[in-house]
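Trainee: take this sequence and fold it.
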Amino acid sequence: MSEWTDAIVGERMTVDTEFNDRVMASRFSSQEWGLIMTAAEFEIENSEDPEAARIVADTSNLPAIMPELENVRSQVAAIGGGGGPDGASRGSGGTGDGILDSIKGALGLGGSGGSGGTTDEELEAAERLLEEYAEELQAHLEQVGKWDQVRVAYQE
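Mentor: Here you go, the predicted structure:
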């Protein structure tokens, strides 16, 4: 099944570049998004039906990597890279609160309301962003005339 994704590496690189603006506007930094993407696998639902076929993200591995997002944030904060659009979008108090929250989270001192709340919220945000990416990838493949070829390759 990975042959179909190997065949569209160049197209994915194009979509990655175009999708970067959405990542920057999200709650995730580019490093965090990279980690999220490593946990996602893409599949084609209804591949045999040209009208109903669509690329979807299998997010079943996401829960396993979500705790690692805090490690990424802690590393970025430790080297002084806590500013930027991702820090500003995380909290209404600006980048200072984002860094402090990240450090508290890394130390297990929690933030909003106990265990799991932020992780569940972030998991949902990551899933939504992956869904958007899958839609963007399919739209791009359709635009460049490769969708049917990819859909058929998935079936093989």
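Trainee: for the rest of this, base every contact and every neighbour count on C-alpha atoms.
Mentor: Fine.
Trainee: run a quick neighbour tally on Asp58.
Mentor: Other residues within reach of Asp58, judged by other CA atoms under 10 Å, total 16.
Trainee: mind listing what the residue nearest to it when sequence neighbours are not counted touches?
Mentor: Among residues not flanking Asp58 along the chain, Glu41 sits closest, at 5.1 Å (CA to CA, 6 or more residues apart in numbering). By CA atoms under 8 Å, 6 or more residues apart in numbering, the residues touching Glu41 are Ala57, Asp58, Thr59.
Trainee: from these, pick the one nearest Asp120.
Mentor: Thr59 (13.2 Å; CA to CA).
Trainee: wait, what's in contact with the closest one?
Mentor: Ala39, Ala40, Glu41, Glu127.
Trainee: surely the first one touches Pro63?
Mentor: No - checked against CA atoms under 8 Å, the pair Ala39 and Pro63 is beyond contact range at 9.0 Å.
Trainee: ok, the two, which is more surrounded?
Mentor: Shown here are Ala39 and Pro63; by other CA under 10 Å, Ala39 has more neighbours (18 against 15).
Trainee: could you also give me the structure for this second sequence? I'd like to compare it with the first:
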Amino acid sequence: MSNQWRDRLAGARMQVDKRFDDRIRTSEFTNQQWGLIMTAVEFDIDNPEQPESAELVAKTDQVEHIIPELDNVPQGMGGAPMGQQQSQGGSGDGLLGKIRGFLGGNDDSGQSDEETLQAASALVGEYADELQQFLEEEGQWTSLCESAAAAK
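Mentor: Presented below is the predicted three-dimensional model:
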């Protein structure tokens, strides 16, 4: 039962993803990179016992672990499922990208991993706000908060 509210949140996320597409297009991230970022994000509700003051929070603690991989996503993705690229074994670009990451970030963009992490976290925060707004507009927020409070 503890994941019931998260299952309901997943359905809303699919609808918000469509609304958020324009924001992703104007960001520094590709759709594939955004998808990878979102795999590292977990959502929680702060203060679900009081829906009127509760807040949907995106926990981005794990995002830092995928930042070095963002450089590898656009290269070779060309429509191939994400798992295929990883299962093909390490290519020179993948290994070099990891070495560059250990030596101080991604040389191609001129942006450090810390700056990329900050940009990703800010965009995830915008997404969480949009998702909560959607849930409120659809009249789902109160019941979602009640389910989250019951699960704690």
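Trainee: returning to that earlier point: would you mind giving the contacts of Glu41 of the first structure as CSV with distance to Ala139 of the first structure and secondary structure added?
Mentor: CSV is the format used below for those (distance: CA to CA, whole Å; DSSP: H, G, I helix; E, B strand; the rest coil):
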residue, distance to Ala139 of the first structure, secondary structure
Ala57, 14, strand
Asp58, 18, strand
Thr59, 20, coil
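Trainee: before we move on, back to that, return the distance of the residue nearest to Asp58 of the first structure relative to Tyr133 of the first structure.
Mentor: Counting by CA to CA, to the nearest Å, the gap from Glu41 of the first structure to Tyr133 of the first structure is 12 Å.
Trainee: what's Trp5 of the second structure aligned with over in the first structure?
Mentor: Using TM-score structural alignment, the equivalent of Trp5 of the second structure in the first structure is Trp4.
Trainee: re earlier: measure the residue nearest to Asp58 of the first structure to Ala77 of the first structure for me?
Mentor: Glu41 of the first structure sits 29 Å away from Ala77 of the first structure, going by CA to CA.
Trainee: again with Glu3 of the first structure
Mentor: 38 Å.
Trainee: ok, now Ala53 of the first structure?
Mentor: Ala53 of the first structure is 42 Å from Ala77 of the first structure, where distance means CA to CA.
Trainee: for the two, indicate the residue with more neighbours.
Mentor: Higher neighbour count among Ala53 of the first structure and Ala77: Ala77, with 19 against 16, using other CA under 10 Å.
Trainee: name the nearest residue to that one, sequence neighbours excluded.
Mentor: Of all residues not flanking Ala77 of the first structure in the chain, Ile99 sits nearest, at 6.0 Å (CA to CA, 6+ apart).
Trainee: counterpart of that neighbour over in the second structure?
Mentor: Using TM-score structural alignment, Ile99 of the first structure lacks an equivalent in the second structure.
Trainee: same question, Gly145 of the first structure
Mentor: Alignment note (TM-score structural alignment): Gly145 of the first structure maps to Gly139 of the second structure.
Trainee: so its match sits in a helix?
Mentor: No - in this structure, Gly139 of the second structure is coil, not part of a helix, as judged by DSSP: H, G, I helix; E, B strand; the rest coil.
Trainee: count the neighbours of it for me.
Mentor: 11.
Trainee: how close does it get to Gln132 of the second structure?
Mentor: Distance, Gly139 of the second structure to Gln132 of the second structure, by CA to CA: 11 Å.
Trainee: what's the answer for Gln50 of the second structure, then?
Mentor: Taken as CA to CA, the span from Gln50 of the second structure to Gln132 of the second structure is 14 Å.
Trainee: so between these two, which is more surrounded?
Mentor: Gln132 (22 against 13).
Trainee: tell me if I am right that that one is in a helix.
Mentor: Yes - Gln132 of the second structure forms part of a helix when assessed by three-state DSSP.
Trainee: excluding its backbone neighbours, what's nearest it?
Mentor: Excluding the flanking residues, the one nearest Gln132 of the second structure by CA to CA, 6+ apart is Leu56, at 6.1 Å.
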